[in-house]
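Novice: model the structure of this input:
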Amino acid sequence: MKLGTFIKSRDMSHEAFGKIVGVTQATINRYVRGERFPSPEMIRKIQDATDGSVNVADWYEPEAAE
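Specialist: Now for the predicted structure:
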């Protein structure tokens, strides 16, 4: 599940989720829009905060078949 989908499904603001994982609302916005890629440590924090609903594989899009 993508981070933005998780946050919306919980009716949570980016600011509230950012407080849970220790970053600003602006950082969460950038993660959701794909403008910034979280560090491995942050991916683990997000995975823990979402009880595994958002995991490392969700940050990578599958390659298009040729």
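
Novice: drop to CA atoms for contacts and neighbour counts, all remaining ones
Specialist: Will do.

Novice: distance from the chain centre to stretch 18-35, please.
Specialist: The chain centroid and the centroid of stretch 18-35 are separated by 7 Å, computed with C-alpha atoms, centre = their mean, to the nearest Å.

Novice: another one to check against the first:
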Amino acid sequence: MAYNARMILQTYLQKTGKTETDFAREIGVAQSSVWRYVRGLRMPKPHILRRITLATDGAVTANDFILETELRSPAQRVA
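Specialist: Here you go, the predicted structure:
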């Protein structure tokens, strides 16, 4: 199953030409955290979700991450 928020964040980075490192600096996290967000391996904490929304001017929102979590199967949620 496609990870909606991952695709949206990845697409945002590609369209804006920002690297994961650039975006990490912008939202105040480690590059490895953005790497995990993009690959669907980590759910950003609420205060980071707000930073992502602000940094992307609403192109990527908390709902994108939350909806993805809801769409995953129970087995995928454990992983």
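
Novice: TM-score of the superposition?
Specialist: TM-score of the superposed chains, computed with TM-score structural alignment, normalised by the length of structure 1, equals 0.87; 64 aligned residues with a C-alpha RMSD of 1.6 Å.

Novice: for the longest helix seen in structure 2, packing partners?
Specialist: When structure 2 is parsed with DSSP state H, its longest helix is helix 4-16. Judged by 3 or more C-alpha pairs under 8 Å, 6 or more residues apart in numbering; DSSP states H and E, helix 4-16 of structure 2 is in contact with helix 31-38, helix 62-71.

Novice: hey, which of those helices is tucked in deepest?
Specialist: For these, the largest average neighbour count (mean count of other C-alpha atoms under 10 Å) is found in helix 31-38, namely a mean of 18.

Novice: follow-up on the earlier one: how about the helices and strands packed on helix 4-16 of structure 2 in CSV, adding distance to residue 53 of structure 2?
Specialist: Converted to CSV, the helices and strands packed on helix 4-16 of structure 2 look like this (distance: least, C-alpha to C-alpha, whole Å):
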stretch, distance to residue 53 of structure 2
helix 31-38, 13
helix 62-71, 7
